[in-house]
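1. When you get a sec, could you give me coordinates for this:
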Amino acid sequence: MKLTYTLVVNGAVYGSQSARSAYQFAEALIAKGHTLVSVFFYQDGVSNGSALTVPANDEFDLTKAWQKLSEMHAVRLETCVAAALRRGVVSQGEATQHGLSQHNLATGFSQAGLGSLAEAMLTQDRVVQF
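-> A predicted model of the protein is given here:
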């Protein structure tokens, strides 16, 4: 039986295992034939959507991995807009709205409100939090 999933990632892109575990889980569920509809990055997890992370040469580039996963499997990557703004992860639209001269939301990521997460909780078969 194929199921639809949304993942909620609360852990920062680096400094905890949470986001990497979520990515590995995402790969595994897709490999098993399930559908990953979206990944909602919340709290410190919004750092996964920053275009300004530069891991060391011998480290896994998790932001690029999320982008590739999204491109290959049509997965929505959503950062909580309120949590992202508090942590300096800003889309072009939010930068304009708030009079900021720059933005840094990585390509393939979008900013969304908690309503998007609530909708996913109502419409997906499974919501898994990391």
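2. all contacts plus neighbour counts: C-alpha atoms, from now on.
-> Noted.
3. Report the contact partners of G113.
-> By C-alpha atoms under 8 Å, 6 or more residues apart in numbering, the contact set of G113 is C80, V81, A82.
4. likewise F41?
-> V8, V9, N10, N48, L77, E78, T79, C80.
5. one more time with 10 Å, if that's ok
-> Counting by C-alpha atoms under 10 Å, 6 or more residues apart in numbering, F41 touches 7-12, 19, 47-49, 77-81, 83-84, 109, 111-112, 117, 129-130.
6. same check, this time on T107
-> T107 neighbours (C-alpha under 10 Å, 6+ apart): G49, S50, A51, T63, K64, Q67, L77, S91.
7. got it, and G115?
-> Contacts of G115 by C-alpha under 10 Å, 6+ apart are C80, M121.
8. try the one 10 residues further on
-> Listed by C-alpha under 10 Å, 6+ apart, the contact partners of D125 are K2, L3, T4, Y5, T6, T35.
9. number of nearby residues for the nearest residue to the second one once chain neighbours are set aside?
-> So the one you mean is L3. Nearest residue to L3, sequence neighbours excluded (C-alpha to C-alpha, 6 or more residues apart in numbering): H34, at 5.2 Å. When neighbours are counted by other C-alpha atoms under 10 Å, H34 registers 16.
10. For the comparison step, fold the sequence that follows:
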Amino acid sequence: MKFVIALFAPPHSPAARRALRFAEAVLAGGHEIVRLFYYQDGVHSASANVVAAQDELDVAAEWSRFVSANQLDGVVCIAAGLRRGVLDAGEAQRYQRPAANLAAGWELSGLGQLHEAAQQADRLVCFGGQ
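-> Reported below is the predicted structural model:
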């Protein structure tokens, strides 16, 4: 089965941890993840600057490792990312910001990427939506 996973909640939320564990289970079960899509406050999980407390799981770092290790298509909504200060090098330069902070393995793109992936997948599973 092909899945698209959309995350709407920040990395310190239970929804972000559940989404990560769900994604791991999808692959462990022999299924495919067509795309991971971060939207709204979920974009913070793709920031290289998120720091978790020492006694907490660093969900943002775990997501980055998971995406890289499994060579997944990780997309951050560009509008939501810009609004929340999650920038790649091109956008940092475009908006004259001092630095980029998009973690490795992720790319900024439009909401259309979620729609396209949903058309290719059997299931769209969302975490943290309101």
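11. Any chance of the contacts of D125 of structure 1 in a markdown table with distance to E27 of structure 1, secondary structure and neighbour count as columns?
-> Below are the contacts of D125 of structure 1 laid out as a markdown table (distance: C-alpha to C-alpha, whole Å; DSSP: H, G, I helix; E, B strand; the rest coil; neighbours: other C-alpha atoms under 10 Å):
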| residue | distance to E27 of structure 1 | secondary structure | neighbour count |
| --- | --- | --- | --- |
| K2 | 15 | coil | 11 |
| L3 | 14 | coil | 13 |
| T4 | 14 | strand | 18 |
| Y5 | 12 | strand | 23 |
| T6 | 13 | strand | 25 |
| T35 | 10 | strand | 20 |
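12. Tell me which two in those are the farthest apart.
-> Across these, the longest distance by C-alpha to C-alpha is 13.6 Å; it joins K2 and T6.
13. any common contacting residues for these two?
-> T35, D125.
14. Relative to A80 of structure 2, how far out is the residue located most distally from the centre of structure 2?
-> Using C-alpha atoms, centre = their mean, the residue of structure 2 lying farthest from its centre is Q96. It sits 24.1 Å away. To A80 of structure 2, Q96 of structure 2 is 18 Å away according to C-alpha to C-alpha, to the nearest Å.
15. again with Y38 of structure 2
-> 9 Å.
16. Find residues that contact each of those two.
-> Common neighbours of Y38 of structure 2 and A80 (C-alpha under 10 Å, 6+ apart) are H44, L108, L111.
17. The second one: what secondary structure?
-> Secondary structure assignment for L108 of structure 2 (DSSP: H, G, I helix; E, B strand; the rest coil): strand.
18. residue in structure 1 matching it?
-> Aligned counterpart of L108 of structure 2 in structure 1: Q111 (TM-score structural alignment).
19. One more: A69 of structure 2?
-> Aligned partner of A69 of structure 2 by TM-score structural alignment: M72.
20. what helix or strand does that match sit in?
-> Assigned by DSSP states H and E, M72 of structure 1 belongs to helix 62-73.
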